[in-house]
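[1] sequence? don't have it. structure:
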């Protein structure tokens, strides 16, 4: 008997399972990989980022805005592979300890990129902004957020 034919028939159920499993998001499955996570609720209050890629360190600045007022949440050089965090506790513009509805991220003095942190859009591990990826995030009412499918970089609409 043909070995390839046996292999195909023997592994066909596994291939279907892998396809079905990978086409469903973690949130739809209740995220069995992170059972203590929940959907974003009440704005994001803490984020851990990791810088991906290669090359020189980037100067990254993250701000929150409310009207004409700004709050600096982070400013510093970040190397590839390095992690850093921001917290709503340092945002004096929000009396509930969150990062606000939107944060603005600048790379090497460039134009700020708006990142929604109001929970109106998917947010959690896997969210990307250029070379930064969210490793972990918590929301005020929901706690640890579940990973999101690959979310594209938001437009630079600051």
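    Ah, there it is. Bear in mind the structure is a predicted one, so any value in this text is a computation, not a measurement. Residues are numbered from 1 along each chain as shown.

[2] drop to CA atoms for contacts and neighbour counts, all remaining ones
    OK.

[3] which strand or helix spans residue 65?
    Using DSSP states H and E, residue 65 falls within strand 58-66.

[4] report the buried residues of that strand.
    Buried residues in strand 58-66, counted by 16 or more other C-alpha atoms under 10 Å: 58, 60-65.

[5] would CSV of those residues with distance to residue 105 be doable?
    Listed next are the buried residues of strand 58-66 as CSV, based on distance: C-alpha to C-alpha, whole Å:
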residue, distance to residue 105
58, 12
60, 7
61, 6
62, 5
63, 7
64, 9
65, 11
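
[6] continuing past the strand holding residue 65, what's the next helix or strand?
    strand 69-78.

[7] so which bits of that following strand are buried?
    Applying 16+ other C-alpha under 10 Å to strand 69-78 flags 71-74, 78 as buried.

[8] what is the nearest of these to residue 85?
    residue 74 (8.2 Å; C-alpha to C-alpha).

[9] wait, that closest one sits on residue 60?
    Yes. Assessed by C-alpha atoms under 8 Å, residue 74 is found in contact with residue 60 at 7.4 Å.

[10] residue 133 reaches residue 51, doesn't it?
    Yes. Using C-alpha under 8 Å, residue 133 makes contact with residue 51 at a distance of 6.5 Å.

[11] more neighbours: which of these two?
    More neighbours surround residue 51 than the other of residue 133 and residue 51, with 23 against 20 (other C-alpha atoms under 10 Å).

[12] here comes the other one, which I'd like you to weigh against the first:
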């Protein structure tokens, strides 16, 4: 299983796509993530972030991701997290891992069983994973190798607007 998370990390001074690996056939490293599983996405961060005001947009006309210049559609002084969120609707695939990046630590011939881009994430402080529909169904998919076992009845809530304080201290 590969879990992918993309987010702005002010301490790391970049937007990172982090790949978390779990399973019994990993080709390198143990479960979870290694340093190489943090994929920095913004190539011109030194021009994007205001040098005098950390975590604030400097006003550069573009943000470079994977050698593509994406229009920076925000005024100078905007919080960087808000600037980076504007990239997602149109440029999501540039921020997410490529097939080659995903498969770095799993066998190349391992078939893709199921891919979720959204789901109902419970508040794990209130509901343990064993009590959550999504995790019970994913466990059944893995045990049976049958993706039809994933039949969610709860609406997805993984869009960042449902978790606006996620990742903040």
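    That came in fine, so what should we check first? Treat the numbers as computed from the prediction; the structure is a model and nothing was measured.

[13] tm score of chain vs chain?
    Here the TM-score for the pair of chains, by TM-score structural alignment, normalised by the length of the first structure, is 0.26; 72 aligned residues with a C-alpha RMSD of 5.3 Å.

[14] how close does residue 99 of the second structure get to residue 140 of the second structure?
    For residue 99 of the second structure, the distance to residue 140 of the second structure equals 25 Å [C-alpha to C-alpha, to the nearest Å].

[15] these two - which one has more neighbours?
    A direct count of neighbours by other C-alpha under 10 Å for residue 99 of the second structure and residue 140 places residue 140 higher, at 16 against 9.

[16] I'd guess the more buried one is in a strand, am I close?
    No. Residue 140 of the second structure is assigned helix when assessed by DSSP: H, G, I helix; E, B strand; the rest coil, not a strand.

[17] residue 69 of the second structure contacts residue 91, correct?
    No. Residue 69 of the second structure is not in contact with residue 91 according to C-alpha under 8 Å; the separation is 10.9 Å.

[18] just the element for residue 17 of the first structure, please.
    Going by DSSP H and E, residue 17 of the first structure is part of helix 3-22.

[19] the helix or strand following that helix packs against which elements?
    Per DSSP H and E, the first helix or strand lying C-terminal to helix 3-22 of the first structure is strand 44-51. Judged by 3 or more C-alpha pairs under 8 Å, 6 or more residues apart in numbering; DSSP states H and E, strand 44-51 of the first structure is in contact with strand 83-87, strand 132-139.

[20] residue 44 of the first structure is nearest to which of those strands?
    strand 132-139 (4.1 Å).

[21] which elements pack onto the next helix or strand after that closest one?
    The C-terminal neighbour of strand 132-139 of the first structure among helices and strands, as given by DSSP H and E, is strand 143-144. Under the contact criterion of 3+ C-alpha pairs under 8 Å, 6+ apart, strand 143-144 of the first structure touches strand 132-139.

[22] run the angle between the strand it packs on and strand 83-87 for me.
    Per axes from the mean of the first three to the mean of the last three C-alpha atoms, to 10 degrees, the angle that strand 132-139 of the first structure makes with strand 83-87 is 40 degrees.

[23] compute the inter-axis angle for strand 132-139 of the first structure and strand 69-78.
    Angle of strand 132-139 of the first structure versus strand 69-78, following the same axes, to 10 degrees, is 130 degrees.

[24] from the contact counts, what lies against strand 132-139 of the first structure?
    Using 3+ C-alpha pairs under 8 Å, 6+ apart: strand 132-139 of the first structure touches strand 44-51, strand 143-144.

[25] which one of those is the most hemmed in?
    Each of these was scored by mean neighbour count; the highest is strand 44-51, a mean of 23, by mean count of other C-alpha atoms under 10 Å.

[26] cross-check the contact I'm expecting between residue 73 of the first structure and residue 63.
    Yes. Applying C-alpha under 8 Å, one finds residue 73 of the first structure in contact with residue 63, separated by 5.3 Å.

[27] residue 64 of the second structure in helix, strand or coil?
    Per three-state DSSP, the local secondary structure of residue 64 of the second structure is strand.

[28] my error: substitute residue 136 of the second structure in the last question.
    Under three-state DSSP, residue 136 of the second structure comes out as helix.

[29] how near is it to residue 5 of the second structure?
    In terms of C-alpha to C-alpha, residue 136 of the second structure sits 21 Å off from residue 5 of the second structure.

[30] if we can go back for a sec, switch the helices and strands packed on strand 132-139 of the first structure over to TSV; also include distance to residue 15 of the first structure.
    Below are those laid out as TSV (distance: least, C-alpha to C-alpha, whole Å):
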stretch	distance to residue 15 of the first structure
strand 44-51	32
strand 143-144	32
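
[31] select, out of those strands, the one closest to residue 115 of the first structure.
    strand 44-51 (11.0 Å).
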